[in-house]
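Q: Predicted structure and sequence below. I'll ask about it afterward.
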Amino acid sequence: MSVPTSRALDARLALVAPALHRASAQLWRPEGDLTGRYIDYLWAMHALTVASVPLLERAAAVCARLDEEWAPRLAAYFAVHAEEERGHDAWLLADLVAAGEQQEPPLPPPLVVELAGAQYYRIEHRHPAALLGYLAVLEGHAPSPALAGVLAARTGLPEAAFRTVREHAALDAGHLAEVQRQLDRLELTAAEQTEVAVSALHTAGILARLFHQLAADPGGQQ
């Protein structure tokens, strides 16, 4: 009996999960300028989230051109998920205003550009199903339900500055389960499964690097 695609992907991601957990722990450590690190995190997530809906819409459009029986189902999933993600960049801007930030969005960190840009390449030049690997990592490493309260207590920022962290802690478990259902419903070839896995592992690696950069450079965006 073959292993479900989602379980095979989970096994691969388990190899890199410790590195992501270490990076996250460094980012949220109580020592140093935690408030500055949190604000930098919000700006980085805003820059990444701005790309979310266009990525999903592009993947849906490319799926619609594929001569695969399951492609319309995947296109529909991407389109629905785009609507679920729409407006989340505005949540982040509202969090930043609540945290006292009034400036225009700064240049995005290059690692954020690499995260989103790699997916544009994969959608256009490899296979749109690769975006599922990206989503599996981002949805699977959402903030913990306790993080917003911990950060509020340690930074002294108002509760209104933590909406996105709270919302994603609540929403992303369901989103991850849907990504896994899609993976297991699709009749992906071995090569297409590899595209998904490579996308996921690449995403996990860049995300860990981004967290380490934010942890090491509070107040910096480059």
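A: Arrived safely, thanks for sending. Numbers count the residues shown, from 1 in each chain.

Q: contacts, neighbours, all on C-alpha from now
A: Will do.

Q: Pull the contacting residues for A99.
A: 39, 157-158, 160-161 (CA atoms under 8 Å, 6 or more residues apart in numbering).

Q: Find the residue at the geometric middle of this structure.
A: In the chain, the residue lying closest to the centroid (CA atoms, centre = their mean) is L138, at 3.0 Å.

Q: Comparison target, given below:
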Amino acid sequence: MNSAGLGREGGGTGASARLRVKLRLLEPEFREATSHMWRSEGLLPRYRTYLCVMHTIVRASVPLMELALERARLSASSGDPLAAPLAAYLEEHIREEEGHDAWLLEDLRAAGGDPRDALDAMPSPLIASLVGSQYYWIEHHHPVALLGYIAVLEGYAPAPGLTDRIARLTGLTAAALRTVREHAVLDTGHLDALYALLDELAPARDREAAVAVSALHSLDALTRLFVRLGRSAPAPPPRGAGLVPPMGVAP
């Protein structure tokens, strides 16, 4: 999930520390985009659009990880040293992320929106770039690249105070804010586990570079999604008749 939060700090000199240093280069733009997106003016319709578009991202989380798990298992049989620990991590993380797309639809309904707006409209090209690149790298390079994507969705999760801000400015009840509320708590632990895995894997330079490229691409795409969502929040288009205005998420 992605929102106003920033990547967590951490020390050390391993793969996780090097990834954090790279991501910090893009954080100023991300911070500016999220700050503008969560401004008080027009927040309620913008929040509904955010939920719609977050669903188009989050509903792909488990399928992405299942594909990476399948490829990791195949790589394990050929002696890839990254494959077994990566597969074990993905098996656990799939269980942790199951059902989060349903949370978004429940939030949308409670916020006065129509879940069909999230389910039926064609996702924007930016979302296809954000999510679809991972399918390509998993299939045609190495499944370890997905760790960069996960690092961004977990590391730039909703800030702890965002739920209260949205409730105060929109009048929405807790029933409309579950996803933001839960991910502000869950993603801290998830990110710690991912960074621990990266350091345990100690990937070779080319594999570490794949994780970094995936992460930087993901944060850049996420920033552009937030910028677009922050510009306006028009009503979702008629189902099947166009693109959902893009936003800015997470497994």
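A: Noted; the coordinates are in hand. Nothing here was measured: the structure is a model prediction, and the numbers come from that model.

Q: ok, back up a step: among the contacts of A99 of the first structure, which lie within helices?
A: Using DSSP state H, the members of the contacts of A99 of the first structure that fall within helices are I39.

Q: Roughly how far does Y38 of the first structure sit from P143 of the first structure?
A: Going from Y38 of the first structure to P143 of the first structure by CA to CA, to the nearest Å gives 12 Å.

Q: The two: which is more packed in?
A: Legend: neighbour count by other CA atoms under 10 Å for Y38 of the first structure and P143, higher for Y38 (23 against 19).

Q: Map G148 of the second structure onto the first structure.
A: Aligned by TM-score structural alignment, G148 of the second structure pairs with G133 of the first structure.

Q: what's the burial count for the residue nearest to that match when sequence neighbours are not counted?
A: Distance criterion CA to CA, 6 or more residues apart in numbering; nearest residue to G133 of the first structure, sequence neighbours excluded, is A200 at 4.1 Å. For A200 of the first structure, the neighbour count with other CA under 10 Å is 24.

Q: For A200 of the first structure, list the residues it contacts.
A: So A200 of the first structure contacts 13, 130, 132-137 (CA under 8 Å, 6+ apart).

Q: quick one: the counterpart of it in the second structure from A68 of the second structure, how far?
A: Aligned by TM-score structural alignment, A200 of the first structure pairs with A215 of the second structure. Distance, A215 of the second structure to A68 of the second structure, by CA to CA: 16 Å.

Q: How about P85 of the second structure?
A: 12 Å.

Q: which residue lines up with E97 of the second structure in the first structure?
A: E97 of the second structure maps onto E85 in the first structure, by TM-score structural alignment.

Q: Can you tell me how far its match is from Q182 of the first structure?
A: 17 Å.

Q: Looking at these two, which one has more neighbours?
A: Taking other CA under 10 Å, E85 of the first structure and Q182 do not tie; Q182 has more neighbours (18 against 14).

Q: Give the aligned equivalent of that one in the second structure.
A: So Q182 of the first structure corresponds to L197, using TM-score structural alignment.

Q: Return the residues in contact with that match.
A: Counting by CA under 8 Å, 6+ apart, L197 of the second structure makes contact with 85-86, 89.

Q: So which of those is surrounded by the most neighbours?
A: Neighbour counts for these (other CA under 10 Å) peak at L86, which has 22 neighbours.

Q: For that residue, what is the corresponding residue in the first structure?
A: Checking TM-score structural alignment: L86 of the second structure goes with L74.

Q: Kindly report the same for G230 of the second structure.
A: Superposed on the first structure with TM-score structural alignment, G230 of the second structure falls opposite A215.

Q: count of neighbours near the residue found closest to that match once you drop the neighbours it is linked to in the chain?
A: Take A215 of the first structure and drop its neighbours on the chain: the residue closest to it by CA to CA, 6+ apart is L27, 4.3 Å away. Using other CA under 10 Å, L27 of the first structure has 23 neighbouring residues.

Q: L27 of the first structure maps to what in the second structure?
A: Matched to the second structure by TM-score structural alignment, L27 of the first structure sits across from M37.

Q: quick one, what contacts its match?
A: With CA under 8 Å, 6+ apart, M37 of the second structure has these contacts: 226-227, 229-231.

Q: what do you get for Q26 of the first structure?
A: Contacts for Q26 of the first structure (CA under 8 Å, 6+ apart) come out as 211-212, 215.

Q: want to try a markdown table for the residues you listed, with secondary structure as columns?
A: Shown next, in a markdown table, are these (DSSP: H, G, I helix; E, B strand; the rest coil):
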| residue | secondary structure |
| --- | --- |
| F211 | helix |
| H212 | helix |
| A215 | helix |
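
Q: would TSV of those with distance to A8 of the first structure and neighbour count be doable?
A: Below are those laid out as TSV (distance: CA to CA, whole Å; neighbours: other CA atoms under 10 Å):
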residue	distance to A8 of the first structure	neighbour count
F211	26	24
H212	27	18
A215	31	25
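
Q: picking up where we left off before, please give the number of neighbouring residues around the match of G148 of the second structure.
A: Quick note: G133 of the first structure (other CA under 10 Å) scores 28 neighbours.

Q: so how far is Y77 of the first structure from it?
A: G133 of the first structure is 14 Å from Y77 of the first structure, where distance means CA to CA.

Q: Could you check which helix or strand contains the corresponding residue of the second structure for A44 of the first structure?
A: When the second structure is aligned by TM-score structural alignment, A44 of the first structure is paired with V53. According to DSSP states H and E, V53 of the second structure maps onto helix 43-58.
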